[in-house]
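# Structure, please.
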Amino acid sequence: MAKQFDRIEDAHRRFIEAQHLFFVGTAAPEGRVNVSPKGTDSLRVLGPNRIAWLNLTGSGNETAGHLLQTPRMTLLWCSFEKRPLILRAYGTARAVHRDAADWDELSALFPGGPEKRQVYDMHVEMMQTSCGYAVPFMDFAGPRDTLEKWAEDKGEDGIRAYWRDRNQSTLDGAPTEIVARNLHPE
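Next up is the predicted model:
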């Protein structure tokens, strides 16, 4: 039932663009595997083998730390509606921080404010579809605005303090470069 493709086909792009949720999986050579749900308007298909997605400030920063050790990444989308389907993108990625030459270009692809933490630029090596027959039906009730309001309340300085306090290392203690690459001395 599974089929592999060496690129993002038009049908894949349409499916991706119709989803409200995707999952990101990364792992360092040792330690914990991380799988994170992602929502909001935070992903763009940039070409047949390229996806960019915006990472918003959160309680952890596992993806950034994992990619510094090994650049592997998997993205996954599930259909919760009429047609059952699971779509995965396998590839390698890099974290684009505020000090990168292409931060302004990639960051501008997405709405948002101070909660923008990194953009991940993924080279897709393989797409895979599978049945999704066991994925339940679910209705989309709407996006949450909790993170946006939290970030507005904290402001830029509060977000920077949060990064310093909560986002500098992974659960396994690996660095994420959030401070070195995003917070410049004033």
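# hey, let's count contacts and neighbours off CA atoms from now on
OK.
# So which bits of the biggest helix by length in the chain are buried?
Ranked by number of residues, the top helix in the chain under DSSP state H is helix 146-166. For helix 146-166, the neighbour count (16 or more other CA atoms under 10 Å) marks 148, 151, 154, 159, 160, 162, 163, 166 as buried.
# Can you list the helices and strands that it packs against?
helix 178-182 (3 or more CA pairs under 8 Å, 6 or more residues apart in numbering; DSSP states H and E).
# For the helix it packs on, buried residues please.
178, 179, 182.
# is it possible to export the buried residues of helix 146-166 to TSV including distance to residue 3?
Output for the buried residues of helix 146-166, formatted as TSV (distance: CA to CA, whole Å):
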residue	distance to residue 3
148	38
151	41
154	45
159	42
160	43
162	42
163	40
166	40
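# Residue 11: which element?
Residue 11 belongs to helix 10-18 when assigned by DSSP states H and E.
# Compute the inter-axis angle for the next helix or strand after that helix and helix 10-18.
Counting by DSSP H and E, the next helix or strand C-terminal to helix 10-18 is strand 22-27. Put simply, strand 22-27 runs at 100 degrees to helix 10-18, going by axes from the mean of the first three to the mean of the last three CA atoms, to 10 degrees.
# Return the set of buried residues in strand 22-27.
Buried-residue list, strand 22-27, by 16+ other CA under 10 Å: 22, 24, 25, 26, 27.
# Do I have it right that residue 71 meets residue 90?
No - the pair residue 71 / residue 90 is not scored as a contact, 11.0 Å apart, by CA atoms under 8 Å.
# One more sequence to fold, the one below, so I can look at both together:
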Amino acid sequence: MGNYVITQLPNYPITQLLSIMFCSFTEKPLILRLYGHGRAVNRRDAEWDEYAPLFPESVGNRNIILMDVESVQTSCGFAAPFYEYAGERPLLTEWAKNRGADGLAKYWAEKNQVSIDGLPTRLLTD
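Sure thing, here's the model as predicted:
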């Protein structure tokens, strides 16, 4: 989830709806969807220190999305294709490490202050 999602959550306080879909691409077909309300925790928020240790450390981490799951749905997944996972791409991690904390802050200031529809991301300021 990127900057777009974090800008939508506070701007639509009545809904703040999220859905997450998990899909099995191996032998047993299945789709699992989680539905609920969410909110973003920015690295400048007090709650960051509570949740950040639950994830792998990365200098490029910007936000954590918290979701209160309110309903769960499964479906057959019969139309889901087979897919073989080949691994994570190292490009983003390498790019962030090469920039360092100061370089990332500069990049975020230049490129990540508003979403594609002009809403503030709160990455560096409220």
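# Which members of the buried residues of strand 22-27 of the first structure are the farthest-apart pair?
Farthest-apart pair in the buried residues of strand 22-27 of the first structure is 22 and 27; separation 17.1 Å (CA to CA).
# Per the alignment, name the residue of the first structure opposite residue 58 of the second structure.
Aligned by TM-score structural alignment, residue 58 of the second structure pairs with residue 113 of the first structure.
# any chance you could map the strands in the second structure?
In the second structure, the segments counted as strands under DSSP state E are 17-23, 31-42, 63-75.
# how far off strand 63-75 does the first one point, in degrees?
Meaning strand 17-23 of the second structure. Using the same axes, to 10 degrees, strand 17-23 of the second structure lies at 60 degrees relative to strand 63-75.
# what's strand 17-23 of the second structure in contact with?
Residues from elsewhere that reach strand 17-23 of the second structure, judged by CA atoms under 8 Å, 6 or more residues apart in numbering: 9, 29-38, 67, 77, 80.
# quick one, which of the strands of the second structure is nearest to residue 119 of the second structure?
strand 31-42 (14.2 Å).
# Can you name every helix or strand that that closest one contacts?
helix 3-11, strand 17-23, strand 63-75.
# residue contacts, residue 106 of the first structure?
52, 119.
# these two touch, right, residue 125 of the first structure and residue 88?
No - with contact defined as CA under 8 Å, residue 125 of the first structure does not reach residue 88; the gap is 10.8 Å.
# Tell me which of the two has more neighbours.
residue 88 (21 against 16; other CA atoms under 10 Å).
# What span of the second structure is the longest helix of the first structure aligned with?
Taking TM-score structural alignment, helix 146-166 of the first structure hits residues 91-111 over in the second structure.
# Mean deviation, that stretch versus the first structure?
Compared with the first structure after fitting, stretch 91-111 of the second structure has a mean deviation of 0.8 Å; criterion: mean CA distance after the TM-score superposition for the first structure.
# which residue lines up with residue 125 of the first structure in the second structure?
So, by TM-score structural alignment, residue 125 of the first structure is matched to residue 70.
# With residue 75 of the first structure instead?
Per TM-score structural alignment, residue 75 of the first structure is aligned with residue 20.
# Run a quick neighbour tally on its match.
The burial count for residue 20 of the second structure: 12, using other CA under 10 Å.
# The one 4 residues further on now?
Neighbourhood size, residue 24 of the second structure [other CA under 10 Å]: 17.
# What range does the helix or strand harbouring residue 53 of the first structure cover in the second structure?
Per DSSP H and E, residue 53 of the first structure falls inside strand 50-56. Using TM-score structural alignment, none of the residues of the second structure align to strand 50-56 of the first structure.
# Give me the residues contacting that strand.
42-46, 106-107, 110, 115-124.
# Could you check the angle that strand makes with strand 86-96?
70 degrees.
# Next, the angle strand 116-130 makes with strand 50-56 of the first structure.
Angle, strand 50-56 of the first structure to strand 116-130, by the same axes, to 10 degrees: 130 degrees.
# roughly how far is strand 50-56 of the first structure from the heart of the chain?
5 Å (CA atoms, centre = their mean, to the nearest Å).
# and if you look at stretch 68-87 of the second structure?
Relative to its chain's centre, stretch 68-87 of the second structure lies at 18 Å (CA atoms, centre = their mean).
# Please consider this matter closed, and thank you.
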